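Trainee: need a 3D model of the following:
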Amino acid sequence: MINEIYDVIVVGGGHAGCEAAAAAANLGSKTLLVTMNMQTIGQMSCNPAMGGIAKGQIVREIDAMGGYSGIISDKSAIQFKMLNLSKGPAMWSPRTQNDRMLFAEEWRIALEQTPNLDFFQDMVKEFIIENNKVCGVKTSLGLSIKAKSVVLTNGTFLNGLIHVGEKQLGGGRMGEPKSFGITEQLVSLGFEAGRMKTGTPARIDGRTLDYSKMEEQKGDENPQKFSYSDTPKITRQLSCHIAYTNEKVHDILRTGFEKSPMFNGTIQSIGPRYCPSIEDKINRFADRNRHQLFAEPEGWRTVEVYLNGFSSSLPEEVQIQAMQAIPGFENAKVFRPGYAIEYDYFPPTQLNHTLETKLISNLYFAGQINGTTGYEEAAGQGLMAGINAHLKINEKPEFILNRDEAYIGVLIDDLITKGTDEPYRMFTSRAEYRLLLRQDNADIRLTEKSYKIGLAKADRLKNVTEKIDKSNELEEYLRQTSLKPTVINPLLESIESSPVDQAYRASQILTRPNITLKTLESITILKENLDKYSEEVREQAEINIKYKGYIEKEKVNVDKLNRLENIKIAETFEYLNIPSLSSEARQKLTKVQPKTLAQAGRISGVSPSDINVLMIYMAK
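Mentor: Now for the predicted structure:
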């Protein structure tokens, strides 16, 4: 195998690497996954959960295109919750609590059953590059493995440095060595590199916790799942528990500040703003006398517990002492202290939208190497990098998702256009068309696109087509069915909604804010027909009817945006020669080299007046 020339080599076996390898192999590329440790493929390095606000939408999108993350999450789930149900459907976000060991096992099994995919355990320390084109990799064993393209997904391993108080350990994850050589080579080739920081909480022996002093947090009564395929729904669930810090906990934590690498200057890189360490929380929010924590089980057959919200790099004795001041944790024993980790990343403005680097042809970056944080963000990038690596070497058109098509499109466009100097995390607020990018319609948005490039299978497309047809059928039935006052008023009065004095279509009644299809089931003539449709179809029809006006308004805004997306900018465009542009705009546009006028308008520092100047100049 070492003498073979691979189509795609994927470096790294984390979430990005797994999705990249699966995508490239399933598209038909002869693929090699090189990882430093075959036993940690698909490892959940931080919290044992998938999805969440906006992240759940990404998992659904990956699944809709034929990726594996949704399937693996369903098979290893120990709890399911749909978040934000009290808000509109654009905010609904699925999340699973997962069995950490089972999650990694299912990833390993899925990849080993993927045709065209080989594995090799070794550390990649250098690229083989000829004429500014990557041609393979060199490993720590001194092996040279040839390839037509390479996808780099090193996570936190590039020159990783672990911090626990004043102690420092080289590593990409606790107990695992760092990767070195790649950063140095890429910098010598002209790449810009930086450092980022992330952290993780202590792992605790669940047998030593008193859950009676915490608030139980159960999963949904009728749990759903991530995958649009036939993965089984979870039938039993484990509870999480909510605990709270207090002033005593905070006082103990403060005693370790002088030895904190965050506060004594040892760590200078920037960590994730939206997932701060516990010491950062009590420092930044000194007026708060408590912070919420979640005790999350790590799996069906382990007593290990993850304390979400208690990420820390303080000395281990301070972490333990402070933890034991939390109600329910008085006798807590720690399996492993929390730690912070610094690692190399490459500002993503050095990439094209395909995630191919601008400097080296056929070299792709995906995951935390691009400055993101989170399993889901990494997996989405890995999927897209694997797809585009395959398409490029086969001389096929690139595959890019627009901002109105997917959260993955928003993620990549943000990275490429705006860059990031802190770990990037996806939120629903980052998507200007989030009502179109709901978790329930990811298959409708993306499966056909993926099928056309050969990734999503025919049975997936058949299921989507049936879902659309059934949804349209149900919508039409509700629009045509008339309900007389004598039929509908008893229901309206029972839920304190204004009665009607004439017949109304069922669809009109459904647009009332306190009416759902579930509510209308109490009407006998409706229930018989509603029972014919699956829960998925009913949800789709209900959202389309309730939010029709808002959805159409967003589509109009998308059409306006697409006009600018259709105005292409030549790669040879000389921004420095346009004096009417602001100085900052000339610099930013020259650095990013946007492909379209719409992308140019999203670059930080480029004003609407700069875009007008470009439009006038291009019109001439």
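Trainee: please make it C-alpha for all contacts and neighbour counts, starting now.
Mentor: Noted.
Trainee: hmm, who's touching stretch 82-96?
Mentor: With contacts defined as CA atoms under 8 Å, 6 or more residues apart in numbering, stretch 82-96 is touched by 49-57, 73-74, 77-81, 220, 224-226, 428, 434-439, 543.
Trainee: go with 6 Å
Mentor: By CA atoms under 6 Å, 6 or more residues apart in numbering, the residues outside stretch 82-96 that reach it are 49-53, 56, 77, 79-81, 434-435, 438.
Trainee: again, but for stretch 564-573
Mentor: Taking CA under 6 Å, 6+ apart as the rule, stretch 564-573 contacts 595-598.
Trainee: swap the cut-off to 8 Å and go again
Mentor: When contacts are defined by CA under 8 Å, 6+ apart, stretch 564-573 is touched by residues 593-599.
Trainee: in that stretch, which residues are buried?
Mentor: Neighbour-count burial for stretch 564-573 flags 564-565, 569 (criterion: 16 or more other CA atoms under 10 Å).
Trainee: so how far does that stretch reach from one end to the other?
Mentor: Start-to-end span of stretch 564-573 (CA to CA, to the nearest Å) is 17 Å.
Trainee: do stretch 70-82 as well
Mentor: Counting by CA to CA, the terminal residues of stretch 70-82 are separated by 14 Å.
Trainee: now the end-to-end length of stretch 515-534.
Mentor: End-to-end distance of stretch 515-534 (CA to CA): 19 Å.
Trainee: contacts only, for Gly171.
Mentor: Taking CA under 8 Å, 6+ apart, we find Gly171 in contact with 157, 159-162, 177-179.
Trainee: which of the residues you listed sit farthest apart?
Mentor: By the measure CA to CA, Ile162 and Ser179 form the most distant pair in these, at 12.9 Å.
Trainee: quick check: neighbours shared by these two?
Mentor: 171-172.
Trainee: where along the stretch 251-400 of the chain do the strands fall?
Mentor: Secondary structure of the stretch 251-400 of the chain (DSSP state E, counting those that start in this stretch): strands located at 292-297, 304-311, 334-336, 339-345, 363-365.
Trainee: in TSV: these, plus distance to Ala456 and mean neighbour count.
Mentor: Shown next, in TSV, are the strands of the stretch 251-400 of the chain (distance: least, CA to CA, whole Å; neighbours: other CA atoms under 10 Å):
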stretch	distance to Ala456	mean neighbour count
strand 292-297	34	22
strand 304-311	35	23
strand 334-336	41	15
strand 339-345	31	26
strand 363-365	22	28
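Trainee: now the second one, please; I'll put the structures next to each other:
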Amino acid sequence: MDFKYDVIVIGAGHAGCEAAAAAANLGSKTVLITMDMNKIAQMSCNPAVGGIAKGQIVREIDALGGGMGIVTDKTAIQFRMLNRSKGPAMWSPRAQSDRAKFINEWRGILENTNNLDIWQDFVKQLIIKDGQVQGVISGMDVTFYAKTVVITTGTFLNGLMHIGKTQLRGGRIAEPASYGITEQLKEAGIATDRMKTGTPVRIDGRSVDFSMTEEQIGDFDFHKFSYMNHAPKTLCQLSCWTMYTNEQTHEVLRSGLVDSPLYNGQIQSIGPRYCPSIETKIVTFADKTQHQLFLEPEGETTQEYYLNGFSSSLPLDVQLNALKTIPAFRNVRIYRPGYAIEYDFFDPTQLKHNLESKIVKNLFFAGQVNGTTGYEEAAGQGLIAGINAHINCHGGDEFILNRDQAYIGVLIDDLVTKGVDEPYRMFTSRAEYRILLRQDDADMRLTEMSYKLGLAKQDRFDLLQTKKEEINRISEFAKNYSIKPQYINEGLEKLGTAPLKHGCKLIDLITRPQITLENIAELVPAFKEELDKTSDRKEEILEAVEILIKYEGYIQREKLIADKINRLEHIHIKGKFNYNEIHTLSTEARQKLCKIDPETIAQAGRIPGISPSDINILLVLLGR
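Mentor: Predicted coordinates for the structure are as follows:
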């Protein structure tokens, strides 16, 4: 039997859910093919969303009209804003979610999305003719024809799990791997390799001595992921718990290294540098006598806990004996051990910035198949792939985010320009324009462009407009309202800041570090009255105003830098050079420019190994 669609999405992980929902919401007839409808948006590793830089990505997904932020808010059992002691460019939201409720919430969204069908099956073959994908054939021998296909298969392509010397074929524990697609894409000329990731032991909370741990309580303020006007924290809020390994723990772990797949040659693939296994930690940081661990709840009612920091592929007995050396776990019982998993990924430099393959037309890739790690990185790619798959079907300009517009733009540009030599994880340090890419203003950056595209709906756009109006109203009042010393100095001294010698505008006081909008409003009744006019999102809006006022100089300076760089983004070079014939370029530059075939001068400058002199040569040849 045959079916016809505009967009086929293979795999219902975090990338697949966003891709399918985006394409369908934009009007494409879409089918999402998944092996198990009960594992849609499964949190394969930690049941947490966000974190350093990752939280910014989730807010961007939400600002664009994606689902991850809303689902996380509705299923959160703890929320924290990380890095509050630093500047707002570093603030990063993070939430623990109820794993089961997260799945149910996403499934409910997808099953009630117009233009979207779900098919429970696996894909065994792509239909590729004349360098263009035309559909897929499922395990049940059902043929799906489509104008575009999005591959979001995560760790399932030729997945192989390791627990000591035991090897299990599968994409996740107790779930089968997928075969055939990698081999077919190799034949089509797409380069592939293997990566490795891992996950920790799952612990029965009834066996934990919590008196030997330190409690980590979440935040209970207004912050959440979604900009939509819904109530956050509807579930019971739970604590996380911290503890440390010790020298005895490390001794037990070292005794098992001979049987570790990471050190006995069993695993040859590329592993993550920034989320290493516990056995990698004790080898790499041999001088450290302890490593911090985080015990995190898997749900509102379950006794299952995730031991963050104890990812491992060591034999079961080694993992268990090592845990028992930690006082909180001396009587520990577990649901299952940690394991490592190897899987296929595809070189992302073979993609365009819209995540379409340069080799097979109308074929898109998103998520871990592009060499990334993390739910948030996957979801961000999935959203962009889904949008562009729709555009490929119905026409229009490619939807591409620049590096000064979004962390998602940084992520995709890094992938397609630099490639990966280890699982890619987003950090704030990867972004040149961190003060422009704050978590508080993702809606100000992205919602209007998504609304014009048709993904962000009217209610979201109206909320943005209201927020802009409120911010402008309060900012203008602060710029124009005059303060006289005799009315304010006593209050300023109580706040620990210097008294005025002469009058000034209110905005000049707000720039002082000791001053907040709320404490200065107590000294200036007219300003308090102005703040009280604010809508029911008062805290969010006041935070935005305060950041814009206090950091205006930094923001403007970074905008100027971004504008200068963006001039190079508009100098297009794709198809204008035969790089092999430009012998004034270095050999490395010729090789890498041929491989990447950059769209612009700016992208060429970001390719590792391309020097400023190489860029100058290209500019001279362009007549610049």
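Trainee: picking up where we left off before, quick check: the two most widely separated of the contacts of stretch 82-96 of the first structure?
Mentor: Farthest pair in the contacts of stretch 82-96 of the first structure, by CA to CA: Ala77 and Leu435, 27.2 Å.
Trainee: check contacts around the equivalent of Gly395 of the second structure over in the first structure.
Mentor: For Gly395 of the second structure, the aligned residue in the first structure is Glu395 (criterion: TM-score structural alignment). If you count contacts by CA under 8 Å, 6+ apart, Glu395 of the first structure has none.
Trainee: measure Glu395 of the first structure to Glu448 of the first structure for me?
Mentor: 21 Å.
Trainee: neighbouring contacts of stretch 187-198 of the first structure?
Mentor: 183, 269-272, 340-347, 350, 359, 371, 422-423.
Trainee: work out the gap between that stretch and the centre of the chain.
Mentor: Using CA atoms, centre = their mean, to the nearest Å, the mean C-alpha position of stretch 187-198 of the first structure is found 22 Å from that of the whole chain.
Trainee: which one's more surrounded, Ala77 and Leu435 of the first structure?
Mentor: A direct count of neighbours by other CA atoms under 10 Å for Ala77 of the first structure and Leu435 places Ala77 higher, at 30 against 19.
Trainee: in the second structure, what sits opposite the more buried one in the alignment?
Mentor: The equivalent of Ala77 of the first structure in the second structure is Ala76 (alignment by TM-score structural alignment).
Trainee: I'd say its match and Leu238 touch.
Mentor: No - judged on CA atoms under 8 Å, Ala76 of the second structure makes no contact with Leu238 at a distance of 9.3 Å.
Trainee: just give me the match in the second structure for Thr596 of the first structure.
Mentor: By TM-score structural alignment, Thr596 of the first structure lines up with Thr600.
Trainee: any idea how far its match lies from Gln237 of the second structure?
Mentor: Counting by CA to CA, the gap from Thr600 of the second structure to Gln237 of the second structure is 48 Å.
Trainee: and what of Glu105 of the second structure?
Mentor: Glu105 of the second structure is 18 Å from Gln237 of the second structure, by CA to CA.
Trainee: just Gly256 of the second structure next, same as before
Mentor: Computed as CA to CA, the Gly256 of the second structure to Gln237 of the second structure distance reads 38 Å.
Trainee: need the helices for the stretch 501-624 of the second structure, in chain order.
Mentor: 506-510, 517-521, 525-531, 538-550, 552-569, 587-596, 601-605, 612-621 (DSSP state H, counting those that start in this stretch).
Trainee: corresponding residues in the first structure for the longest one?
Mentor: Residues 548-565 of the first structure are where helix 552-569 of the second structure lands when matched by TM-score structural alignment.
Trainee: mean shift between that stretch and the second structure?
Mentor: By mean CA distance after the TM-score superposition for the first structure, the fitted stretch 548-565 of the first structure averages 0.7 Å away from its aligned residues in the second structure.
Trainee: max-length strand in the second structure?
Mentor: If you go by DSSP state E, the second structure has its longest strand at strand 192-204.
Trainee: in it, what's buried?
Mentor: So for strand 192-204 of the second structure, counting by 16+ other CA under 10 Å, buried means 192, 194-204.
Trainee: is it possible to export these to a markdown table including distance to Ile400 of the second structure?
Mentor: A markdown table is the format used below for these (distance: CA to CA, whole Å):
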| residue | distance to Ile400 of the second structure |
| --- | --- |
| Thr192 | 25 |
| Arg194 | 28 |
| Met195 | 27 |
| Lys196 | 29 |
| Thr197 | 29 |
| Gly198 | 31 |
| Thr199 | 33 |
| Pro200 | 36 |
| Val201 | 39 |
| Arg202 | 39 |
| Ile203 | 42 |
| Asp204 | 45 |
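Trainee: from the contact counts, what lies against the top helix by length along the first structure?
Mentor: Using DSSP state H, we find that the single longest helix of the first structure is helix 458-480. Applying 3 or more CA pairs under 8 Å, 6 or more residues apart in numbering; DSSP states H and E, we find helix 458-480 of the first structure packed against helix 442-453, strand 504-505, helix 506-510, helix 535-546.
Trainee: please state the offset of the second one from the chain centre?
Mentor: When you say that, I think you mean strand 504-505 of the first structure. Distance, centroid of strand 504-505 of the first structure to centroid of chain: 41 Å (CA atoms, centre = their mean).
Trainee: do you know how far the residue nearest in space to the middle of the second structure is from Gly382 of the second structure?
Mentor: In the second structure, the centroid-proximal residue (CA atoms, centre = their mean) is Glu376; its distance is 2.6 Å. The gap separating Glu376 of the second structure from Gly382 of the second structure is 10 Å, by CA to CA.
Trainee: can you list residues touching both of these two?
Mentor: His14.
Trainee: returning to what we had before: which secondary structure elements does the helix or strand following the longest helix of the first structure contact?
Mentor: Using DSSP states H and E, the next helix or strand after helix 458-480 of the first structure towards the C-terminus is strand 482-483. In terms of contacts (3+ CA pairs under 8 Å, 6+ apart), strand 482-483 of the first structure is packed against strand 504-505.
Trainee: can you get me a residue count around Lys470 of the first structure?
Mentor: Applying other CA under 10 Å, we find 20 residues neighbouring Lys470 of the first structure.
Trainee: all good on my end, thank you.
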